[in-house]
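[1] Task: produce atomic coordinates for the following.
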Amino acid sequence: MRYELFMICPPWKQFRAYKRSNKILTDSIPPKMWRALRAFNFMECCLSELASNELVVFVWVTEKFTEDCREYMSHLGYKYDTYLMWKRPKWKRCTAVEVFEYLFVFHKDGYWPPKGDFPDPLASPFTGKVKHRGEKPEDAYALLEKLYPTRVRIQLFGSCSRRGWDVFHRNKT
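    Down below sits the predicted model:
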């Protein structure tokens, strides 16, 4: 089956280990780096093997890793289009820092996704809170289903159990 819409929640905390992996000999890869290699190679394989020609990719990323996300997706041949923003609930106690997550939109060369009624990126369309750390706001799924009602959808590294979405590599957090 070829998927036309991907929503990806990669483990960005492992990306720096993934970037350093090409400098390590293959017989001496530490476990942390091995997990990073598996995660990002899995994502790359899914995008190359399961993607349709008319593909739109949505990637969740925290503000700390936005440049890493753009660099990685550019390396895979995807062009950045726009983003949406979500003020995520704080998970650590005793912290006053607000955490913003971005839902970046990417596409392949030669294909431009339909410009539906995409909201203003700063007018955060995702207002709902989530119950568990690995979840994403319900509003995000509803928005994507409204913008792309006939697309075949998949979520990578997700915890979604929603009708109309396939999930690969369900997170256990």
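
[2] CA only for contacts and neighbour counts going forward, please
    Fine.

[3] residue boundaries of the strands in the chain?
    Under the criterion DSSP state E, the chain contains strands at 3-8, 51-62, 78-88, 99-108, 153-156, 165-168.

[4] Serialize these to CSV and add fields for mean neighbour count.
    As requested, the strands of the chain are arranged in CSV below (neighbours: other C-alpha atoms under 10 Å):
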stretch, mean neighbour count
strand 3-8, 22
strand 51-62, 20
strand 78-88, 18
strand 99-108, 20
strand 153-156, 22
strand 165-168, 17
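
[5] Now render the ones you listed as a markdown table, adding distance to Ser124.
    Formatted as a markdown table, the strands of the chain follow (distance: least, C-alpha to C-alpha, whole Å):
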| stretch | distance to Ser124 |
| --- | --- |
| strand 3-8 | 18 |
| strand 51-62 | 14 |
| strand 78-88 | 5 |
| strand 99-108 | 10 |
| strand 153-156 | 21 |
| strand 165-168 | 23 |
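
[6] Also this sequence, please, to line up against the first:
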Amino acid sequence: MKQGHRFPVIYADPPWRYGNQATRGATDNHYVTMSLDDIVQMPVRDLVTDDAWLFLWVTHNFLFDSQKVLEGWGFQYKSQIIWNKRDPNSMRPSRMGMGNYARMCHEILIIAAKGKPQGFTRRDVRSVVDAPLSRHSAKPDIFRQIIESVTVGLEPRLELFGRRTAPGWTVFGNQVERDLLDVVGFSAG
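    From the prediction side, this is the model:
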């Protein structure tokens, strides 16, 4: 691959494959998913600067598998923010989520670093954020705002598996851009 754009900030919400196609909430019923190996093999190492931040969404099912993604992409775990899902109308706790042992009403945003990136000048980012649910798998805008506020001056930013464009971001996702190679300027050869 020829090198194209390189990003100091990556925000990713991989389409994890759960293997529960028979259930009503199955991800495969909503969008195309990827195996863990396919996610790990993505050329993210080639897309980031030597010093970079990664913000990676993961559910409890893939908490331990996310370490393989971090290693494959060249990052080390630093911290996490919990999205405490709330009802969009009342901001009360959301409806009961999926789960075999505990019913999940949250998702995890892992914060990871490659090298020694700048940023995180804010010291008031809480580890739990209450935010409303919306469409299936869509993440609240508050998380993008948090990322922008702790990575001021670190641009360009790349969102992997995004659902819509956003100012100041290059967004790749099957609902926005279909070919990551076209989006970031990489080409075969």
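
[7] Overlay them and tell me the TM-score.
    The pair, once superposed, lands on a TM-score of 0.70 when counted by TM-score structural alignment, normalised by the length of the first structure; 148 aligned residues with a C-alpha RMSD of 3.1 Å.

[8] so which of the strands of the first structure comes closest to Asp120 of the first structure?
    strand 78-88 (7.5 Å; C-alpha to C-alpha).

[9] Where in the second structure does the closest one align, residue-wise?
    Aligned using TM-score structural alignment, strand 78-88 of the first structure spans residues 75-85 in the second structure.

[10] how far out from the middle of the chain is the matching stretch?
    Using C-alpha atoms, centre = their mean, to the nearest Å, we find the averaged C-alpha position of stretch 75-85 of the second structure to lie 10 Å away from the chain's own average C-alpha position.

[11] What lies in contact with it?
    With contact meaning C-alpha atoms under 8 Å, 6 or more residues apart in numbering, stretch 75-85 of the second structure is reached by 54, 67, 70, 93-94, 105-115, 126-133.

[12] Tell me which residues of stretch 65-73 of the first structure come out buried.
    Residues 65-66, 69-70, 73 are the ones in stretch 65-73 of the first structure that count as buried (16 or more other C-alpha atoms under 10 Å).

[13] And Lys146 of the first structure, what's its match in the second structure?
    With the correspondence set by TM-score structural alignment, Lys146 of the first structure lines up against Ser149 in the second structure.

[14] Asp120 of the first structure now?
    Asp120 of the first structure maps onto Arg126 of the second structure when the alignment is built from TM-score structural alignment.

[15] next one: Leu156 of the first structure
    Leu156 of the first structure is assigned Leu160 in the second structure as its aligned equivalent, the criterion being TM-score structural alignment.

[16] And the helices in the first structure?
    15-20, 31-49, 66-75, 138-147 (DSSP state H).

[17] To Val167 of the first structure, which of these lies closest?
    Counting by C-alpha to C-alpha, Val167 of the first structure lies closest to helix 31-49 out of the helices of the first structure; the figure is 11.5 Å.

[18] burial count for Arg163 of the first structure?
    Arg163 of the first structure has 6 neighbours, counted by other C-alpha atoms under 10 Å.

[19] Pull the number of nearby residues for the match of Asp120 of the first structure.
    Arg126 of the second structure has 10 nearby residues by other C-alpha under 10 Å.

[20] what's the counterpart of Met7 of the first structure in the second structure?
    Superposed on the second structure with TM-score structural alignment, Met7 of the first structure falls opposite Tyr11.

[21] so who does its match touch?
    Taking C-alpha under 8 Å, 6+ apart as the criterion, Tyr11 of the second structure is in contact with 54-56, 157-160.

[22] now for those, which pair is the farthest apart?
    Across these, the two members that end up farthest from each other (C-alpha to C-alpha) are Leu56 and Arg157, 13.7 Å apart.

[23] how many neighbours does the residue lying closest to Pro14 of the second structure once chain neighbours are set aside have?
    The spatial neighbour of Pro14 of the second structure that comes closest, neighbours along the chain excluded (C-alpha to C-alpha, 6 or more residues apart in numbering), is Phe161 at 6.1 Å. Neighbours of Phe161 of the second structure under the rule other C-alpha under 10 Å: 20.

[24] Trp16 is in contact with Phe161 of the second structure, correct?
    No: checked against C-alpha atoms under 8 Å, the pair Phe161 of the second structure and Trp16 is beyond contact range at 10.9 Å.

[25] circling back to that earlier point, closest one of the buried residues of stretch 65-73 of the first structure to Met43 of the first structure?
    Of all the buried residues of stretch 65-73 of the first structure, the one sitting nearest Met43 of the first structure is Met73; the distance, using C-alpha to C-alpha, is 10.5 Å.
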